[in-house]
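Asker: what follows is a predicted structure for the sequence shown.
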Amino acid sequence: MPAGSPTLAGRYGETAQRHTRNRWLLIGMGVFIAVVMIMWAIWGSGLGSKASQLQFTDTANNPIDAHHITVSFSVDAPAHTAVDCAVEAQNINFTVVGYDVIHLKPTAETHQVITKSLITYEPAVEGSLDKCWLP
């Protein structure tokens, strides 16, 4: 019997039908893995979530005296969404000498400009917005 005969192929499972089934099984598994990876990437990026629409920017800071500084910043968030923001003041050595968390209540406005006065325990030379997040 030659090596490529249909009798040997049938005996040891090397039929054209089995090759076709295996090929479709591999294609199906590849498509499933691709769909799972795409869904995971979309979920992980937060696409469409309110957090992905949150933007914030420092606008100004003004040292007032040895124990006070004002920090101004803007926040863009979806309407009717509460936002928390942390502001900090730093001294000449970049040590944080004042820190506060501001809780912005939900409003119909999507853009807000906030000015916060911080109390410091040392003279501050810089005030900045640390970060904002959805509570």
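Answerer: Nice, I can see it. Predicted, not measured: the structure shown is a model, and the values here were computed from it.
Asker: please count neighbours and contacts with C-alpha atoms only from this point.
Answerer: OK.
Asker: surely Ile114 touches Ser74?
Answerer: Yes - assessed by CA atoms under 8 Å, Ile114 is found in contact with Ser74 at 6.1 Å.
Asker: what about those two, which has more around it?
Answerer: A side-by-side neighbour count of Ile114 and Ser74, using other CA atoms under 10 Å, places Ser74 first with 17 against 14.
Asker: take this one as well and set it beside the first:
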Amino acid sequence: MTTALELDERYGRGRRKRAKWVIGGAIALVVVVIASWVTVAQSMNSVDADDLSYELVDEHSVTVRFQVTAPQGRDLACAVEALDEEFGVVGWKIVEIPAGDSHMQQLSATIPTVAEATTGLVNSCWAL
């Protein structure tokens, strides 16, 4: 009579196949954990800026109000631009922001321009 062990060996069932699934599952789990950690770490260090308003002061300057959301305790810098009617850059300024006690800060910057601006905005912000 044929035993169950002999049948398993004959038809490829048993421990070897199960071991491959366990190893494959462990590798997949490690990849998912690493990808999740990279995503969380990037979002913890991300800096987000939102334009609130702008005011055309005169022909040679514009004031931009904006809000920055960033990790606490990090110095920041933002590139603020003034644009003309054709969306050409007519002035820009790098605004350095010291570390704050809050995740969110509202700021304003006056940008000198070489021509009359029609709008002002934050191009980008980053942690220093």
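Answerer: Sure, I can see it. Not measured: the values here are computed from a predicted model.
Asker: report the TM-score for the pair.
Answerer: Scored against TM-score structural alignment, normalised by the length of structure 2, the superposed chains reach a TM-score of 0.80; 124 aligned residues with a CA RMSD of 2.6 Å.
Asker: what ranges do the strands span in structure 2?
Answerer: For structure 2, the strands defined by DSSP state E cover 48-58, 61-69, 76-83, 89-97, 104-112, 119-127.
Asker: what span of structure 1 lines up against the shortest one?
Answerer: Counting by TM-score structural alignment, strand 76-83 of structure 2 falls onto residues 83-90 of structure 1.
Asker: distance from the matching stretch to the middle of the chain?
Answerer: Relative to its chain's centre, stretch 83-90 of structure 1 lies at 19 Å (CA atoms, centre = their mean, to the nearest Å).
Asker: circling back: dump the strands of structure 2 into JSON lines; add distance to Ala41 of structure 2 as well.
Answerer: Formatted as JSON lines, these follow (distance: least, CA to CA, whole Å):
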{"stretch": "strand 48-58", "distance to Ala41 of structure 2": "15"}
{"stretch": "strand 61-69", "distance to Ala41 of structure 2": "16"}
{"stretch": "strand 76-83", "distance to Ala41 of structure 2": "18"}
{"stretch": "strand 89-97", "distance to Ala41 of structure 2": "22"}
{"stretch": "strand 104-112", "distance to Ala41 of structure 2": "19"}
{"stretch": "strand 119-127", "distance to Ala41 of structure 2": "14"}
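Asker: what's the nearest residue to the residue sitting nearest the centre point of structure 2 if we skip its chain neighbours?
Answerer: With distances taken as CA atoms, centre = their mean, Ser46 lies nearest the centre of structure 2, 4.1 Å away. Excluding its sequence neighbours, the residue lying closest to Ser46 of structure 2 (CA to CA, 6 or more residues apart in numbering) is Ala70, at 6.4 Å.
Asker: distance from the chain centre to the helix of greatest length in structure 1, please.
Answerer: As assigned by DSSP state H, the longest helix anywhere in structure 1 is helix 16-45. Centroid separation between helix 16-45 of structure 1 and its chain, computed with CA atoms, centre = their mean, is 28 Å.
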